[in-house]
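Visitor: can you look at this prediction? I've put the sequence above it.
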Amino acid sequence: MEISLISTNPRPYFCSSTESLLFKRVKLPSWNSRTSQPLLGRPCSLFHKENLLKVKCIQKREIPVLEASSMDEVFDTLAERTLPTSAEASNPNAKHIVGLAGPPGSGKSTLAVEVTQRVNKLWPQKARSFDSQVKPPNVAIVIPMDGFHLYRSQLDAMENPEEAHARRGAPWTFDPMLLLSCLKNLRNQGSVYAPSFDHGIGDPIEDDIFVSLQHKVVIVEGNYLLFEGGVWKEISSMFDEKWFIDVDLDTAMQRVLRRHIATGKHPDVAQWRIDYNDRPNAELIMPSSKNADLVIKSIDFQR
């Protein structure tokens, strides 16, 4: 798989009608989307010097594109980008909350878990400078939006239960107010219990994920985190940084099809679910990429 990283933050470089800036090396800061200010002390290690940084002029803004040769390189790069600084680690109230969105089959869960694992692996090397006698706790954790699905009993109570179950995964089959409350508590108190999702029983598990004061990097991953309407817009405003995984929809739907079949669905049933629910949801999600600070472009290829 080949990955390109595209930052959609406005940059201080502009294109004239006569200047070609399709390829240009630039040094860019990381940005805090909540304050529109650079993340002080958090260097933009996203752009390694050995990589060619391509710059496209789109609507008078330069969009830097970093091409990586493997998924592992992307995971490592994002982990370095989100690794807490010494100042953040020593601040008990510090939290860097990342909202990771994308359509079904884009690889959100995999990316969130892999980046989190790498941050936690890198952290002890930095934490040695604080206390060499104490093993530092993990500093990164994932909150999946799946835990904020409505319960099956709630779907049963809807006007059209059959339709509600068939469309599970659509925006109205989640509880965004609960998610918003969770994020506000995390921001205000520094710790929170969040629900997970049990795919075996098909329902959330309350208070299954504990985000503690020691967790400095929290990656929240889910389909609709960058939506603009209603409660979703307020949810989006809670993130320090917003990532979106852009993927060819046919490729994503093939991944989802394989996933449905692997869980025991008949191929015809799996395809019907994609046509009726998964693809419409994906098409609804894709435009929200414009609200991201960082777009991760996923492209499959054969080695």
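Guide: Perfect, thanks for sending it. Numbering: from 1, shown residues only.
Visitor: from now on I want contacts and neighbour counts done on CA atoms only, so please keep to that.
Guide: Noted.
Visitor: all helices for the stretch 1-150 of the chain, in order.
Guide: For the stretch 1-150 of the chain, the helices defined by DSSP state H, counting those that start in this stretch cover 71-82, 86-90, 108-127.
Visitor: what comes up buried for the shortest one?
Guide: When you say that, I think you mean helix 86-90. Residues Glu88, Ala89 are the ones in helix 86-90 that count as buried (16 or more other CA atoms under 10 Å).
Visitor: over to the first one?
Guide: For helix 71-82, burial by neighbour count (16+ other CA under 10 Å) applies to Val74, Phe75, Asp76, Thr77, Leu78, Ala79, Glu80, Arg81, Thr82.
Visitor: what does stretch 221-237 give?
Guide: Quick answer for stretch 221-237 (16+ other CA under 10 Å): Glu221, Gly222, Asn223, Tyr224, Leu225, Leu226, Phe227, Trp232, Glu234, Ile235, Ser236, Ser237.
Visitor: and what of stretch 186-194?
Guide: Buried residues in stretch 186-194 (16+ other CA under 10 Å): Leu186, Arg187, Gly190, Ser191, Val192, Tyr193, Ala194.
Visitor: now tabulate the helices of the stretch 1-150 of the chain in CSV and tack on distance to Ala252.
Guide: Output for those, formatted as CSV (distance: least, CA to CA, whole Å):
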stretch, distance to Ala252
helix 71-82, 16
helix 86-90, 36
helix 108-127, 11
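Visitor: out of those helices, which gets nearest to Pro161?
Guide: Proximity to Pro161 (CA to CA) singles out helix 108-127 among the helices of the stretch 1-150 of the chain, at 28.0 Å.
Visitor: returning to what we had before: of the buried residues of stretch 186-194, which belong to helices?
Guide: Judged by DSSP state H, the subset of the buried residues of stretch 186-194 located in helices is Leu186, Arg187.
Visitor: kindly reformat the buried residues of stretch 186-194 as a markdown table containing distance to Thr263.
Guide: Output for the buried residues of stretch 186-194, formatted as a markdown table (distance: CA to CA, whole Å):
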| residue | distance to Thr263 |
| --- | --- |
| Leu186 | 33 |
| Arg187 | 36 |
| Gly190 | 37 |
| Ser191 | 34 |
| Val192 | 31 |
| Tyr193 | 29 |
| Ala194 | 25 |
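Visitor: okay, now the one to match up with it:
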Amino acid sequence: MTLDEDRLRRLGKQISEKAGARFVLGIVGPPGAGKSTLAEQLRDILNEAGRVALVAPMDGFHRSNAELDAMGARARKGEPDTFDADAYVAALRQVRAGNRVEWPTFSRVTDEPVPGGVVIEDEPIVITEGNYLLLHEGPWKDVRSLLDEAWFIDVPDEVLVPRLLERFLAGGRSREEAEAKIAASDLRNAALVRATRDRADLVL
């Protein structure tokens, strides 16, 4: 677990008490930090407490591999411009407004986005997680104002690298390909994301 369960339950209680018609929490951190795990654990705790929460991951807005190939950016997949940030912001505005949203998710099996992977209806709490929620450039700069609260997970590179290596190997990459991707892209992304941590309400 990213956090001990008692602390996570206390944080979940605080979120429940703040939630009204719609509360949007952003969980931010470098690749491999455990954002998805934390978001899912928090969702489950909130639902146990009687609040209905959903996770809406930023990863659903990865550009398709065909788009990345056309951009010549397949090898850089995961960097800020390899996401459709405009679409992510537009969807987040709809969530913020309390509307029904068919939110895409991402399949690590096909390595492609899945349209409508989760449907947000009238749930009072939506947890969105991703790398670039606090980035202050391009369309990403509009995300922070759409979040009621942002939490940052800070994990050192010596922890991230083995996690990313395991992820890529499980996804079918060779060790050589995985290590090259981590060195050329993921660690650079991690440094970029860490530079945004001072915009978070809470650092974990």
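Guide: Happy to help now that I have it. The model shown is predicted, which means the values in this text are computed figures rather than measured ones.
Visitor: circling back: just give me the closest of the buried residues of stretch 186-194 of structure 1 to Pro103 of structure 1.
Guide: For the buried residues of stretch 186-194 of structure 1, with Pro103 of structure 1 as the reference and CA to CA as the criterion, the closest is Ala194, at 22.2 Å.
Visitor: map that closest one onto structure 2.
Guide: In structure 2, Ala194 of structure 1 lines up with Trp103, judged by TM-score structural alignment.
Visitor: cool, Ile285 of structure 1 as well?
Guide: For Ile285 of structure 1, the residue aligned by TM-score structural alignment is Val193.
Visitor: gap between that match and Gly32 of structure 2?
Guide: 12 Å (CA to CA, to the nearest Å).
Visitor: ok, now Asp142 of structure 2?
Guide: Taken as CA to CA, the span from Asp142 of structure 2 to Gly32 of structure 2 is 24 Å.
Visitor: show me what Leu42 of structure 2 lines up with in structure 1.
Guide: Counting by TM-score structural alignment, the partner of Leu42 of structure 2 is Val115.
Visitor: so what's the residue positioned nearest the centre of structure 1 up against?
Guide: In structure 1, the centroid-proximal residue (CA atoms, centre = their mean) is Leu100; its distance is 1.3 Å. By CA atoms under 8 Å, 6 or more residues apart in numbering, Leu100 of structure 1 lies in contact with Lys108, Ala112, Ile219, Val220, Glu221, Gly222, Leu225, Lys242, Trp243, Phe244, Ile245.
Visitor: just those now: which is nearest Lys126 of structure 1?
Guide: Once CA to CA is applied, the member of the contacts of Leu100 of structure 1 that ends up nearest Lys126 of structure 1 is Ile219, at 20.3 Å.
Visitor: wait, that closest one touches Val98, no?
Guide: Yes: if you go by CA atoms under 8 Å, Ile219 of structure 1 and Val98 touch, sitting 4.7 Å apart.
Visitor: the two - which one has more neighbours?
Guide: Ranked by neighbour count (other CA atoms under 10 Å), Ile219 of structure 1 and Val98 place Ile219 first, with 26 against 21.
Visitor: about what we covered before: Asp250 of structure 1: which of the buried residues of helix 71-82 of structure 1 is nearest?
Guide: Val74 (22.3 Å).
Visitor: what residue in structure 2 is paired with that closest one?
Guide: Using TM-score structural alignment, the equivalent of Val74 of structure 1 in structure 2 is Arg7.
Visitor: what's the answer for Asn185 of structure 1, then?
Guide: By TM-score structural alignment, Asn185 of structure 1 lines up with Gln94.
Visitor: and its match, how many neighbours?
Guide: Other residues close to Gln94 of structure 2 by other CA under 10 Å number 14.
Visitor: quick check: closest non-adjacent residue to it.
Guide: Closest residue in space to Gln94 of structure 2, ignoring its immediate chain neighbours: Val101 at 6.8 Å, by CA to CA, 6 or more residues apart in numbering.
Visitor: who's in contact with that neighbour?
Guide: Contacts for Val101 of structure 2 (CA under 8 Å, 6+ apart) come out as Ala91, Gln94, Val95, Val119, Ile120, Glu121.
Visitor: what sits against the first one?
Guide: The reference is to Ala91 of structure 2. With contact set as CA under 8 Å, 6+ apart, Ala91 of structure 2 has these partners: Val101, Trp103.
Visitor: so how far is the longest strand along structure 2 from its chain's centroid?
Guide: In structure 2, taking DSSP state E as the definition, the longest strand is strand 112-120. Offset of strand 112-120 of structure 2 from its chain centre (CA atoms, centre = their mean, to the nearest Å): 14 Å.
Visitor: against structure 1, where does that strand fall?
Guide: With TM-score structural alignment as the criterion, strand 112-120 of structure 2 aligns to 203-211.
Visitor: what comes up buried for the matching stretch?
Guide: Asp203, Pro204, Ile205, Ile209, Val211.
Visitor: and the nearest residue to the fourth one once chain neighbours are set aside, how far from Ile285 of structure 1?
Guide: I take that to be Ile209 of structure 1. The spatial neighbour of Ile209 of structure 1 that comes closest, neighbours along the chain excluded (CA to CA, 6+ apart), is Ala194 at 5.0 Å. Ala194 of structure 1 is 24 Å from Ile285 of structure 1, where distance means CA to CA.
Visitor: repeat that for Asn277 of structure 1.
Guide: Counting by CA to CA, the gap from Asn277 of structure 1 to Ile285 of structure 1 is 12 Å.
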